[in-house]
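A.B. asks: Predicted model and sequence follow; I will ask about them next.
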Amino acid sequence: MIGKKASESRTVLTDLVLPPDTNYHGTIFGGNVMAYIDKVASIAAMRHARTMVVTASSDSLDFISPIRTGEAICVEGYVSYTRKTSMEIFVKVEAEDLLTGEHRLTATSYLTFVALDNQGKPTAVPPVIPETEDEVWHFEGAEERFQQRKKRRDQRVERERNK
């Protein structure tokens, strides 16, 4: 299968944070950020695989700083690594002060998606080709993150079996 550049899956979403999107601190609800992340990651995965996908895991979401009412939320994601039927998607979230143009990192996340065929069964995905320094950095660390996810999942399954 021919590989695809990480940039081919790059997806960007920008939205204005309004009062109904925020908590009593005047910052965006974390659940709203999570929904944006999942949506952007889904689109990136579908662009890469050109098939249906499902979220298999969201193994990290690190909130770094809040996004306040009146700022823009900018969510960007791309496929950072692939295995046979799964894709790791890296997503970063930034806040933009629309009056000054200042951007600041507010969150990062890794999600795993599985590509599905028309019968809902896992199907092969093309390998990803990293090009930029950041894409290479995420690509090179992906196998270790995969092993950590697998270990965590296996431990949960074992724990549930032993209840």
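C.D. replies: Looks like it came in fine.
A.B. asks: rest of the way, CA atoms for contacts and neighbours
C.D. replies: Will do.
A.B. asks: Let me see the ranges of the helices in this protein.
C.D. replies: Ranges of helices in the chain, per DSSP state H, are 30-49, 133-161.
A.B. asks: Kindly spell out which helices and strands sit in contact with the longest one.
C.D. replies: Helix 133-161 makes packing contacts with strand 72-82 when contacts are defined by 3 or more C-alpha pairs under 8 Å, 6 or more residues apart in numbering; DSSP states H and E.
A.B. asks: what residues does the strand it packs on touch?
C.D. replies: Outside strand 72-82, the residues that touch it by C-alpha atoms under 8 Å, 6 or more residues apart in numbering are 6-7, 9-17, 36-37, 40-41, 44-45, 48, 67, 87-98, 125-128, 130, 135, 138-139, 142.
A.B. asks: So among the residues you listed, which ones count as buried?
C.D. replies: Buried members of the contacts of strand 72-82, scored by 16 or more other C-alpha atoms under 10 Å, are 6-7, 9-12, 16-17, 36-37, 40-41, 44-45, 48, 67, 87-97, 125-128, 130, 135, 138-139, 142.
A.B. asks: buried ones in stretch 16-29?
C.D. replies: Neighbour-count burial for stretch 16-29 [16+ other C-alpha under 10 Å]: 16-17, 21-22, 26-29.
A.B. asks: typo on my end, stretch 133-152
C.D. replies: Judged by neighbour count using 16+ other C-alpha under 10 Å, the buried positions of stretch 133-152 are 135-136, 138-139, 142, 146, 149.
A.B. asks: And the contacts of it?
C.D. replies: By C-alpha under 8 Å, 6+ apart, stretch 133-152 touches 6, 59, 80-81, 88, 90, 130.
A.B. asks: Most widely separated two among these?
C.D. replies: Asp59 and Pro130 (21.2 Å; C-alpha to C-alpha).
A.B. asks: longest strand anywhere in the chain?
C.D. replies: Once the chain is assigned using DSSP state E, the strand that runs over the most residues is strand 103-116.
A.B. asks: here comes the other one, which I'd like you to weigh against the first:
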Amino acid sequence: MSDLYRKGNTSRVTLSQLMLPSHSNFSGKIHGGHLLSLMDQIAFASGSKFSGKYCVTASVDRVDFLNPIEVGELVTLKASVIFVGNSSMVVGIRVEAQNIQTGKVKHCNSSYFTMIAKDEQGNNVRVPRLILTSKEEILRFVKTTQRLKLRHNYAELCADFDGDMHQAIHNIQQHFEVKFELPS
């Protein structure tokens, strides 16, 4: 197959790890920071596998912790490239935790990491184009374009205020129920 195009499944990576007491927070659940570290590792592996290059994390789009993870559960992360730009790739990640005694599996998190491919000098490099091979891959690709468009629109909306406090207050009052107590 040409390096100009690659199937998303060439980027699939699965990582499983038993959650230990050292991974827990003060409430006894697995610390979100530990989970984010695992997610960053698998995003790097997936992006590097797809591009054949060293990758860095550019952004993380939403991290919703849906269900807590307990000490002693087996956490499995699954990742693959679901969208490509010029030098960027969006890696979709699904996190599940399994109670190894009962076999019950729960979905704990889904997230999207944008990874940038780099050359040996640290410059951005073009990544292969994506070959979509299923209805599911097409839907993930379209949903990613919608998330990227929303992010772009949000950035433009925030830029409109650029230090104009009166405009910011007006916008807030139009959309939210808040009270202002500003020093004179």
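C.D. replies: On my side now, so go ahead. Bear in mind that the values here come from a model prediction, so they are computed numbers and not experimental data.
A.B. asks: Just give the TM-score of the two.
C.D. replies: Comparison of the two superposed chains (TM-score structural alignment, normalised by the length of the first structure) gives a TM-score of 0.90, and 162 aligned residues with a C-alpha RMSD of 1.9 Å.
A.B. asks: hang on, the earlier thing: which of the buried residues of stretch 133-152 of the first structure lies closest to Ala115 of the first structure?
C.D. replies: Phe146 (16.5 Å).
A.B. asks: counterpart of the closest one in the second structure?
C.D. replies: Counting by TM-score structural alignment, Phe146 of the first structure corresponds to Leu148 in the second structure.
A.B. asks: ditto for Lys4 of the first structure
C.D. replies: Aligning on TM-score structural alignment places Lys4 of the first structure opposite Arg6 in the second structure.
A.B. asks: burial of its match, as a residue count?
C.D. replies: 18 (other C-alpha atoms under 10 Å).
A.B. asks: ok, it touching Arg129?
C.D. replies: Yes - taking contacts as C-alpha atoms under 8 Å, Arg6 of the second structure lies within contact range of Arg129: 6.3 Å.
A.B. asks: Neighbours of the closest residue to Ile89 of the first structure other than its chain neighbours, how many?
C.D. replies: Once flanking residues are discounted, Ile89 of the first structure sits nearest to Val79: 4.4 Å by C-alpha to C-alpha, 6 or more residues apart in numbering. Residues near Val79 of the first structure, counting by other C-alpha under 10 Å, number 37.
A.B. asks: Then Thr102 of the second structure?
C.D. replies: Other residues lying near Thr102 of the second structure total 7 when counted by other C-alpha under 10 Å.
A.B. asks: what's the counterpart of it in the first structure?
C.D. replies: So, by TM-score structural alignment, Thr102 of the second structure is matched to Thr100.
A.B. asks: Please produce TSV containing the contacts of stretch 133-152 of the first structure, extended by distance to Val114 of the first structure.
C.D. replies: Shown next, in TSV, are the contacts of stretch 133-152 of the first structure (distance: C-alpha to C-alpha, whole Å):
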residue	distance to Val114 of the first structure
Ala6	17
Asp59	14
Ser80	14
Tyr81	12
Glu88	9
Phe90	15
Pro130	19
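A.B. asks: Quick one: map Asp40 of the second structure onto the first structure.
C.D. replies: Going residue by residue (TM-score structural alignment), Asp40 of the second structure aligns to Asp38.
A.B. asks: Quickly note the distance from its match to Gly101 of the first structure.
C.D. replies: The spacing between Asp38 of the first structure and Gly101 of the first structure, counted by C-alpha to C-alpha, to the nearest Å, is 26 Å.
A.B. asks: These two: which is more packed in?
C.D. replies: Asp38 (21 against 9).
A.B. asks: Need the counterpart of the residue nearest to Ile89 of the first structure in the second structure.
C.D. replies: Per TM-score structural alignment, Val79 of the first structure is aligned with Val81.
A.B. asks: Kindly report the same for Leu61 of the first structure.
C.D. replies: So Leu61 of the first structure corresponds to Val63, using TM-score structural alignment.
A.B. asks: so what's Thr114 of the second structure closest to, chain neighbours aside?
C.D. replies: For Thr114 of the second structure, the closest residue by C-alpha to C-alpha, 6+ apart turns out to be Val90, at 4.5 Å.
A.B. asks: dump the residue contacts of the one you found.
C.D. replies: Taking C-alpha under 8 Å, 6+ apart, one finds 81-84, 112-115, 144 in contact with Val90 of the second structure.
A.B. asks: out of everything not next to it in sequence, what's closest to the most centrally placed residue in the second structure?
C.D. replies: Computing the C-alpha centroid of the second structure and ranking residues by C-alpha atoms, centre = their mean puts Tyr112 first, at 2.2 Å. Among residues not flanking Tyr112 of the second structure along the chain, Gly92 sits closest, at 4.7 Å (C-alpha to C-alpha, 6+ apart).
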